[in-house]
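A.B. asks: when you get a sec, could you give me coordinates for this:
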Amino acid sequence: MFVQKAKSKLWIAWILVLPVLIIRGFTVIYPIFETIRISFYDVRLLRGLNQFVGLQNYFKVFTDPKVLETIEFTLIFVISSMTLHILLGVLLALILNMKFKAKKFLRTIVLIPWAMPMVVIGMAAKWGFNNEYGLVNDFIRRFVPNFELSWLIHSDTARAAVIAMDIWKNLPFFAILILAGLQFIPTELYEAAMVDGATKVQAFFKITLPLIVKNIMVLSIPFTMWRLASFDIVYSMTSGGPGSSTELIAYRITTEVFTNLNLGYGATLAVLLFIVMVVFSTTNLYFINKK
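C.D. replies: Take a look at the predicted model:
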């Protein structure tokens, strides 16, 4: 009786939810389909072009040297950053999970970099990596006198600096989330392992790692998405330079759309990025559920 009465009033719930669904559809679904549609056109506002070109924009992506360099650094950035996030994040989480004085205080202050806006960090990093008065070179000179290196002028060092600042900001948050998973591991498992003669290293690989590996895989999805869509660190720190060596795909999309006013090509890059993100997340979720 109660179920039938609830079903009879289900239309009221749909009426109440309908405005939200319409707004979300207009602000999310419509832009996606519009972006896909524009990607098949050559839309250049400076030239007044709005011409259907089919898959020409997609073919151009794989022959454009600037975009290929951008894709190269995006892959390097995502793979390097996520690998170090996982390795260092687990290590930092294990340290924060130890029993020592001021543990709560350390857990609090370790989140300060994550709480800072990335634009502020990028602008500060631009000063910090300066050859003459930067904090980084000043620290190195205390151990290596007369050390000289203009980090953001050379491609390789500029890329390394961008990756380092991304890790410095987001690693604490990743570690805290891993720490939350460590808190749910029963201490009885470690006590039983110690009784059986297991060392701490063996306990980590036989107990800790198997129990948090799913947490790591789940966290890797949003963190990888954020790396793929990173824009602010490059914008505020290097502006894509030197040349286009530190451009990420999201920064290239912004440049094409808002600087070059090349809407069709920018939409094409956005669609390809969207496809990559969907494939990655779907594949990762498949393996998580399978495991």
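
A.B. asks: from now on I want contacts and neighbour counts done on CA atoms only, so please keep to that.
C.D. replies: Will do.

A.B. asks: give me the distance between the residue lying closest to Leu84 once chain neighbours are set aside and Ser81.
C.D. replies: Distance criterion C-alpha to C-alpha, 6 or more residues apart in numbering; nearest residue to Leu84, sequence neighbours excluded, is Ile167 at 7.5 Å. Here Ile167 is placed at a distance of 6 Å from Ser81 (C-alpha to C-alpha, to the nearest Å).

A.B. asks: please tell me how far Ser81 sits from Thr282.
C.D. replies: When distance is defined by C-alpha to C-alpha, Ser81 is 21 Å away from Thr282.

A.B. asks: would you do the same for the sequence below? I want to compare the two.
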Amino acid sequence: MNHLDKLENKSIHILREAYSEFKNLGMLWSIGKDSTVLLWLARKAFFGHVPIPLVHVDTHYKIAEMIEYRDRLALKWKLDMIYGENKEALEKKETFPDGNVTRLQCCKRLKTDALTNTLNGKWPRYRLNHDTGKYEVDKNTEAFTGIIVGVRADEEGSRSKERYFSPRDKNNDWDIAEQPPEFWNQYKTDFAPGTHVRIHPLLDWTELDIWEYIQRENIPIVSLYFDQGNGKRYRSLGCWPCTNPVESTSKTVEEIVEELKTGKFANIAERAGRAQDKEDGGGLEELRKNGYM
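C.D. replies: Modelled structure (predicted):
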């Protein structure tokens, strides 16, 4: 097997292991390249069907094209699509774009708090009705005991401290010192009742691996990653007020792969365009300890 085959096989093994071990399992889909590769791997793992609900936290500040892409693919691939939100913070305008909180406070409200309460079922969840193409309040409020996430160890400092099966407490808090060891492809999946587990099938993938796999598999990716004619493209996607594009003329997956191989971004962090990272001094560890993706 070549390098991509080995990564694919390991990720599929993790996905199947998670599905067999956790009763109420969900998978986060941020609509970005990594979580879309994760979605593609899930379709491979389960022979074209994804038997796991897809969960998206909608801050209502995502670039419009991202939401259109999410719903179009969800309908096309018949995905069990759910989204959650922090309705109260949005109504009270407790957001950075409204000028009432800092970027990190906004992230905590619209992402961390929304994610925690979407996963535990305390706040309303909205499920896609494939007959109408509309979202409806989800009657199922059962908490997710495990959630699959498309984070990579090389993407950002705190993510390098994750495990493939990473436990959180019932409040989604993450104790880095209590991470279980994972030697020789042996994974701990038996946790105490009340433990919330994050599963990371892409942990050992790199940015180049992701794009080479997208190229090999011809995976449909949101067009924001490509230069639209202005010499800029997004390298990492987030909320539009806090995410900036990079200087790049790459208009195809093939051109992005070649660009990464040249080392153009070797000394520039992948999330360098995320303004909230800079506000936190370059790291998101404290936010992630409290449940941030």
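
A.B. asks: TM-score for the pair, please.
C.D. replies: In this superposition the chains share a TM-score of 0.22, using TM-score structural alignment, normalised by the length of structure 1; 108 aligned residues with a C-alpha RMSD of 6.2 Å.

A.B. asks: near the residue nearest to Leu84 of structure 1, how many residues? Count them for me, please.
C.D. replies: Residue crowding around Ile167 of structure 1 was assessed by other C-alpha atoms under 10 Å; the count is 21.

A.B. asks: then Leu260 of structure 2?
C.D. replies: 14.

A.B. asks: so which elements touch whichever helix or strand the residue nearest to Leu84 of structure 1 is part of?
C.D. replies: Using DSSP states H and E, Ile167 of structure 1 maps to helix 155-182. Packed against helix 155-182 of structure 1 by the contact rule (3 or more C-alpha pairs under 8 Å, 6 or more residues apart in numbering; DSSP states H and E) you find helix 65-96, helix 112-115, helix 118-128, helix 209-228, helix 232-237.

A.B. asks: who has more neighbours, Ser81 and Thr282 of structure 1?
C.D. replies: Taking neighbours as other C-alpha under 10 Å, Ser81 of structure 1 and Thr282 compare with Ser81 leading, 22 against 13.

A.B. asks: ok, the more buried one touching Asp166?
C.D. replies: Yes: applying C-alpha atoms under 8 Å, one finds Ser81 of structure 1 in contact with Asp166, separated by 7.4 Å.

A.B. asks: how close does Leu28 of structure 2 sit to Ile82 of structure 2?
C.D. replies: The value you get for Leu28 of structure 2 to Ile82 of structure 2, if C-alpha to C-alpha is used, is 10 Å.

A.B. asks: likewise Lys289 of structure 2?
C.D. replies: Relative to Ile82 of structure 2, Lys289 of structure 2 is positioned 24 Å away (C-alpha to C-alpha).

A.B. asks: max-length helix in structure 2?
C.D. replies: helix 3-21 (DSSP state H).

A.B. asks: which SSE is immediately downstream of it?
C.D. replies: In N-to-C order, the element after helix 3-21 of structure 2 by DSSP H and E is strand 25-28.

A.B. asks: packing partners of that next one?
C.D. replies: With contacts defined as 3+ C-alpha pairs under 8 Å, 6+ apart, strand 25-28 of structure 2 has these neighbours: strand 54-57, strand 146-148.

A.B. asks: deepest in the core, which of those strands is it.
C.D. replies: Among these, ranked by average contacts under mean count of other C-alpha atoms under 10 Å, first place goes to strand 146-148 (a mean of 25).

A.B. asks: quick one: Leu90 of structure 2 is in a helix?
C.D. replies: Yes: Leu90 of structure 2: assigned to a helix according to DSSP: H, G, I helix; E, B strand; the rest coil.
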